[in-house]
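> got a sequence here, can you build the structure:
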Amino acid sequence: MSPAESEPSGIHCRLDELLAQRGMTLTRLSEMVGVSLVNLSVLKNDRARAIRFSTLVAICEALDCEVGDLLDRRAA
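Predicted coordinates for the structure are as follows:
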């Protein structure tokens, strides 16, 4: 793992909070958006290094939220 990969990105994913608010499981979201459970888990645990816009849009549509509801910037 390179040093850049181990540094925090400063972006926090609020997927856990949004799922809890909607009473939805990660498994159900995976089925709805066609993204693997593993990939959603990586995103949920702030380990993702990138996300496709199409995936971001699909998640936001499934959760009826905006990108800013899902992702926020954290001070490094």
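
> from here on, contacts and neighbour counts on C-alpha atoms
Fine.

> what is the helix or strand where S41 lies packed up against?
Using DSSP states H and E, S41 maps to helix 37-44. In terms of contacts (3 or more C-alpha pairs under 8 Å, 6 or more residues apart in numbering; DSSP states H and E), helix 37-44 is packed against helix 15-22, helix 26-33.

> second input sequence below; structure requested for side-by-side comparison:
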Amino acid sequence: MSPAEPVAAETGHRVVCHLGELLEERGMTLTELSDLVGVSIVNLSVLKNDRAKAVRFSTLTAICDALGCCPGDVLTVEPASRPQR
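Below is the predicted model:
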């Protein structure tokens, strides 16, 4: 089973959030990020744990500004799983 399959099975999409890794690399907590971007810890946790169904561009922009990164660092799309032959 590829990493994309569990995400797609649970959420119906292949978008993966790398917020946890980005926070860890920067030694930052979700609480600190919440304070910087003005988004609740609960909503950031939903995003971080790949349970979000949508994200506002303003939220994504604020996250990128706070973490010094680009949207492609926060979110990626996993390749579609291909049937095995």
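
> that older thread, which part of structure 2 matches the helix holding S41 of structure 1?
Matched against structure 2 by TM-score structural alignment, helix 37-44 of structure 1 falls on residues 41-48.

> mean per-residue distance, the matching stretch to structure 1?
On superposition with structure 1, the mean distance recorded for stretch 41-48 of structure 2 (mean C-alpha distance after the TM-score superposition for structure 1) is 0.2 Å.

> okay, buried residues for that stretch please.
I41, L44, S45, L47, K48 (16 or more other C-alpha atoms under 10 Å).

> need the residues that contact it.
The contact list for stretch 41-48 of structure 2 (C-alpha atoms under 8 Å, 6 or more residues apart in numbering) reads C17, H18, L19, G20, L30, T31, S34, A52, V55.

> please produce JSON lines containing those, extended by distance to D73 of structure 2 and neighbour count.
Output for these, formatted as JSON lines (distance: C-alpha to C-alpha, whole Å; neighbours: other C-alpha atoms under 10 Å):
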{"residue": "C17", "distance to D73 of structure 2": "9", "neighbour count": "22"}
{"residue": "H18", "distance to D73 of structure 2": "7", "neighbour count": "17"}
{"residue": "L19", "distance to D73 of structure 2": "9", "neighbour count": "21"}
{"residue": "G20", "distance to D73 of structure 2": "11", "neighbour count": "16"}
{"residue": "L30", "distance to D73 of structure 2": "17", "neighbour count": "18"}
{"residue": "T31", "distance to D73 of structure 2": "20", "neighbour count": "14"}
{"residue": "S34", "distance to D73 of structure 2": "18", "neighbour count": "18"}
{"residue": "A52", "distance to D73 of structure 2": "17", "neighbour count": "16"}
{"residue": "V55", "distance to D73 of structure 2": "15", "neighbour count": "11"}
